[in-house]
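**Student:** What would the 3D arrangement of this be:
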Amino acid sequence: MHGPVLVSWLLAALTATSGAYCLSRLGRTPCAADAGAGRGHAHESDAAEALMGLGMAAMALAGAAVPAVLWVWLFGFPAVLFLLAAARDRTGRGHRLHHAVGGLAMTYMALAMAAAPAHGHHHGASTGAPLLTGALLLYFGGYSLWAGSHLLAAPGGQVSGSLRTAGLPRACRLAMGLGMFAMLLTM
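**Tutor:** Next up, the predicted model:
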């Protein structure tokens, strides 16, 4: 990521906190929002979101200092597994595809950072393919709006003022969607 240092640190703090929370949920009962998908899918989702949150924090701070091949294995391999799982099983397909898109986006950003010149990144200079970056920005911007609207809407259609059992995981998903959007925006 190339952008203001403060933004990188704030993004790292936000995504690391979200990732740590998802990691802590692995040993617990799935929240009400994920219970419909079944315990196995909820834990799969928690593991994927923990990996994504902690990985986004590491990429925001370390970025190009880590070899691209490590980022590719860390995010590309699980993305392919999610794609295969979504093709094989209809249960939780949308969530698995979302995790696959996230993993592939992280892989794309790592490869774009590796291909960028090591020195002299000027403001306004972009890395990666503009069309792909734009499509990913649209996806994660839309996902963030969707996640935010689901965070605010209570089952009765009223705005929820508290973060109940289902609210905090939704807030983490919103934070990670916004984090991904911010990382793509600074490419």
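**Student:** CA atoms for contacts and neighbours, from now on please.
**Tutor:** Noted.
**Student:** mind listing the helices for the protein?
**Tutor:** Applying DSSP state H to the chain gives helices spanning 5-25, 32-35, 39-62, 68-71, 77-88, 93-115, 130-152, 167-185.
**Student:** Including mean neighbour count and distance to residue 121, could these go into JSON lines?
**Tutor:** Formatted as JSON lines, the helices of the chain follow (neighbours: other C-alpha atoms under 10 Å; distance: least, C-alpha to C-alpha, whole Å):
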{"stretch": "helix 5-25", "mean neighbour count": "19", "distance to residue 121": "14"}
{"stretch": "helix 32-35", "mean neighbour count": "15", "distance to residue 121": "42"}
{"stretch": "helix 39-62", "mean neighbour count": "21", "distance to residue 121": "16"}
{"stretch": "helix 68-71", "mean neighbour count": "17", "distance to residue 121": "18"}
{"stretch": "helix 77-88", "mean neighbour count": "17", "distance to residue 121": "29"}
{"stretch": "helix 93-115", "mean neighbour count": "21", "distance to residue 121": "11"}
{"stretch": "helix 130-152", "mean neighbour count": "17", "distance to residue 121": "17"}
{"stretch": "helix 167-185", "mean neighbour count": "22", "distance to residue 121": "15"}
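**Student:** Another sequence for comparison is provided below:
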Amino acid sequence: MHGPASPGWLLVALCAATGAYCLLRMRSTVEEQRRTAGGEALMGFGMAAMAVPAAVAAPPHWAWLGYAAVFGAAALRALWAARGGGHHLHHVVGACAMVYMAVVMAASPGHHHVHGGSGVPLLTGALLVYFTAYVLLSGFRLLPVAAVTGSTGSTGSTGAMLPGPARTPGWGDRPELSRACRLSMGIAMLAMLVTL
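**Tutor:** Below you'll find the predicted structure:
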């Protein structure tokens, strides 16, 4: 993506770290989480590769077409998985956004140009609105909620919680960490769309 080098490297680091965490989440015992984490890892590493500042390593024209093909296949896979509902529709939108950015970058590898007039292209604007709403919703979901009563542990005479049979999920299975991961990728997607 075109833009200043320092923010570009920060974006690369954020996306690569998110992709690495998603790879670790693939060790989950829950099949659906493994599948979702795999798609998110691909997205994180793909975004990291696309965010490398052009002044450092300007990819050849065919690389952008390769990104478009990889994320087109990822969009089709997510669309197939979306038949069961869940988070897969967001993956479809994200993969399609990556295809769109790759096609735009392939069409204008050395400079920015606006498609047909002044202002933001309609598709870019729609993606910016979608990912802004997604980031706000994801951030809202990370806000702490009041402790839930009626957990599986029992309270002793002092009112302190005694250990119960409940098993604490591993750090890779914790929902707040996967939400933070998705929030990071949503923010990175916004940053990439703004520089488009």
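**Student:** sorry, back to before: among the helices of the first structure, which comes closest to residue 122 of the first structure?
**Tutor:** Ranking those by proximity to residue 122 of the first structure (C-alpha to C-alpha) places helix 93-115 first, at 13.8 Å.
**Student:** would CSV of the helices of the first structure with distance to residue 122 of the first structure be doable?
**Tutor:** Compiled in CSV, these are given as follows (distance: least, C-alpha to C-alpha, whole Å):
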stretch, distance to residue 122 of the first structure
helix 5-25, 15
helix 32-35, 43
helix 39-62, 18
helix 68-71, 21
helix 77-88, 31
helix 93-115, 14
helix 130-152, 17
helix 167-185, 15
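**Student:** quick one: contacts for the closest residue to residue 139 of the second structure other than its chain neighbours?
**Tutor:** Spatial nearest neighbour of residue 139 of the second structure, excluding adjacent residues (C-alpha to C-alpha, 6 or more residues apart in numbering): residue 183 at 6.7 Å. Going by C-alpha atoms under 8 Å, 6 or more residues apart in numbering, residue 183 of the second structure touches 134-135, 138-139.
**Student:** Which two of those residues have the greatest separation?
**Tutor:** Within the contacts of residue 183 of the second structure, 134 and 139 form the most distant pair, 8.5 Å apart (C-alpha to C-alpha).
**Student:** Residue 106 of the first structure and residue 155 of the first structure, how far apart?
**Tutor:** Going from residue 106 of the first structure to residue 155 of the first structure by C-alpha to C-alpha, to the nearest Å gives 33 Å.
**Student:** Quick one: average offset of stretch 10-25 of the second structure versus the first structure, please.
**Tutor:** By mean C-alpha distance after the TM-score superposition for the first structure, the fitted stretch 10-25 of the second structure averages 0.5 Å away from its aligned residues in the first structure.
**Student:** so how far is stretch 21-33 of the second structure off the chain centroid?
**Tutor:** Between the centre of stretch 21-33 of the second structure and the centre of its chain there are 15 Å (C-alpha atoms, centre = their mean, to the nearest Å).
**Student:** can you check stretch 181-192 of the second structure too?
**Tutor:** On the basis of C-alpha atoms, centre = their mean, stretch 181-192 of the second structure sits 6 Å off its chain's mean C-alpha point.
**Student:** Counterpart of residue 154 of the first structure over in the second structure?
**Tutor:** Using TM-score structural alignment, the partner of residue 154 of the first structure in the second structure is residue 145.
**Student:** now residue 112 of the first structure
**Tutor:** Mapped onto the second structure by TM-score structural alignment, residue 112 of the first structure lines up with residue 104.
**Student:** Please tell me how far the closest residue to its match other than its chain neighbours sits from residue 105 of the second structure.
**Tutor:** Counting by C-alpha to C-alpha, 6+ apart, residue 104 of the second structure lies nearest to residue 196, which is 7.9 Å off, once chain neighbours are set aside. Here the criterion is C-alpha to C-alpha. By it, residue 196 of the second structure lies 8 Å from residue 105 of the second structure.
**Student:** can you list residues touching both of the two?
**Tutor:** Here residue 196 of the second structure and residue 105 have residue 1 as joint contacts, going by C-alpha under 8 Å, 6+ apart.
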